[in-house]
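[1] Please find the sequence and the predicted model below.
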Amino acid sequence: MQSLWKTIAPDESPLVFTSLAEIYRDIHKEEFRTARIVSVFTWISMLLSCMGLFGLAWYSVECRTKEICLRKVNGATEKQIVLLVCGRFVKWIIWASLLGIPIAWYLANTWISQFVYRAELSPWIFIMSVLLVIMIGIITVIRQSWYAATLNPIDTLKTE
């Protein structure tokens, strides 16, 4: 196209081509930047949350070592001890989710309302996010709870 244009109109300025994708990208540049920033801070907050949850699980297991060992002596299995420790954290995650879902729905609805074409907020988004948070929480806590479940109760009870 450029060579044909130069033969037809050699004195005119060259043709400038712009695709629809480039126009779309320029129009929504701010939203793309905001989405990138939000995703970075989301990953950072998830990492910090997992570290905090791991620290709480470690502290909880350390404080309850004697109780866990007494449960093992009385016949509790590793699975029961893991469920005992993980269940406590899952309850807190569910309470936090029940508190956070209305706030997230309000903020997302407020942000989406500024656009002409809106995507509807589905309840499945919030259900799947709660399930994802529970899964991440269980994966984070399960190492410490498994460690507590596999401790030798005799060694632990001797020292305490």
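    Happy to help now that I have it.

[2] from here on, contacts and neighbour counts on C-alpha atoms
    Noted.

[3] Now Glu62: which helix or strand?
    helix 29-63 (DSSP states H and E).

[4] in that helix, what counts as buried?
    Applying a neighbour-count criterion of 16 or more other Cα atoms under 10 Å, one finds Cys50, Leu53, Phe54, Ala57, Trp58, Val61 buried in helix 29-63.

[5] Pasting the second one now:
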Amino acid sequence: MTAWPGGMPRPATRAKVIAASVNRRLAKGVARNTAAIPAESVPYVGIGVTLSVTALDIHDACQTMAEINDLLKLLNQGEERADFCATRLPTVAQVVQRLKTDWRASMERVAADARAVPAAMAVPDIRLPTAGETRAVVCPILGGPAWLQC
């Protein structure tokens, strides 16, 4: 690393190191989220997986924001607040409780956000599955629960 007088790395060199670190973190997060899709889709089991992946995403976002703030400081532009770093995730029990009241609002929020994604990104239509679609997925995994009439 080329250094300025006093041993500090040049801003351009430091910016490149930060960009490479952010790039690695983002690639790891994309791979992790993609790998988690099947496990997140399993009824009930997916709650714990989703909470774990979300916790990792929040940690990564905070790390990324710290590095962006390093870049801002290099440019004498101050810092941005990362209020999301204080986000507290619910427990599995809290998620199960909220399933009873908040699932539709949650689905609608995600669907609205997905519709706002540029057309170049393939985003599935978020909708309630039919009974047949639910049976086709749940019955082989759970072995035909009585409530689903497999």
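    Yep, it's here. For clarity, every value in this text was computed on a predicted model and none was experimentally measured.

[6] tm score of chain vs chain?
    With the length set by TM-score structural alignment, normalised by the length of the second structure, the two chains reach a TM-score of 0.36; 94 aligned residues with a Cα RMSD of 5.5 Å.

[7] how about the buried residues of helix 29-63 of the first structure in a markdown table, adding distance to Pro153 of the first structure?
    Formatted as a markdown table, these follow (distance: Cα to Cα, whole Å):
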| residue | distance to Pro153 of the first structure |
| --- | --- |
| Cys50 | 28 |
| Leu53 | 25 |
| Phe54 | 23 |
| Ala57 | 19 |
| Trp58 | 18 |
| Val61 | 14 |
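
[8] wait, which of these is closest to Gly87 of the first structure?
    Comparing the buried residues of helix 29-63 of the first structure against Gly87 of the first structure with Cα to Cα places Ala57 closest, at 11.4 Å.

[9] Give the other helices and strands that the helix holding Glu62 of the first structure contacts.
    Applying 3 or more Cα pairs under 8 Å, 6 or more residues apart in numbering; DSSP states H and E, one finds that helix 29-63 of the first structure makes contact with helix 123-149.

[10] how many degrees apart are the helix it packs on and helix 29-63 in direction?
    30 degrees (axes from the mean of the first three to the mean of the last three Cα atoms, to 10 degrees).

[11] which residues of the second structure fall in strands?
    Along the second structure, no segments are classed as strands by DSSP state E.

[12] can you give me the helices for it?
    Using DSSP state H, the helices of the second structure run over residues 11-41, 45-74, 92-115, 131-142.

[13] most packed of those?
    Among those, helix 45-74 has the highest mean neighbour count (mean count of other Cα atoms under 10 Å), at a mean of 17.

[14] Distance-wise, check the residue most central in space within the first structure relative to Gly100 of the first structure.
    Geometric centre of the first structure, nearest residue: Met46, 4.9 Å, by Cα atoms, centre = their mean. Distance, Met46 of the first structure to Gly100 of the first structure, by Cα to Cα, to the nearest Å: 15 Å.

[15] Just give the number of residues close to Ile127 of the first structure.
    For Ile127 of the first structure, the count of nearby residues is 13 (other Cα atoms under 10 Å).

[16] How about Lys6 of the first structure?
    Considering only other Cα under 10 Å, Lys6 of the first structure is surrounded by 14 other residues.

[17] who touches Val92 of the second structure in this structure?
    For Val92 of the second structure, the contact set (Cα atoms under 8 Å, 6 or more residues apart in numbering) comprises Ile47, Gly48, Leu51.

[18] try 6 Å
    Val92 of the second structure makes no contacts at all, as judged by Cα atoms under 6 Å, 6 or more residues apart in numbering.

[19] mind checking how far it is from Ala111 of the second structure?
    Relative to Ala111 of the second structure, Val92 of the second structure is positioned 23 Å away (Cα to Cα).

[20] thinking again about what came up before, quick one: which of the buried residues of helix 29-63 of the first structure is nearest Trp124 of the first structure?
    Cys50 (23.4 Å).

[21] Tell me, how many residues neighbour the closest residue to that closest one other than its chain neighbours?
    Sequence neighbours aside, Thr140 is the residue nearest to Cys50 of the first structure in space, at 6.3 Å (criterion: Cα to Cα, 6 or more residues apart in numbering). By the measure other Cα under 10 Å, the count of residues near Thr140 of the first structure is 20.
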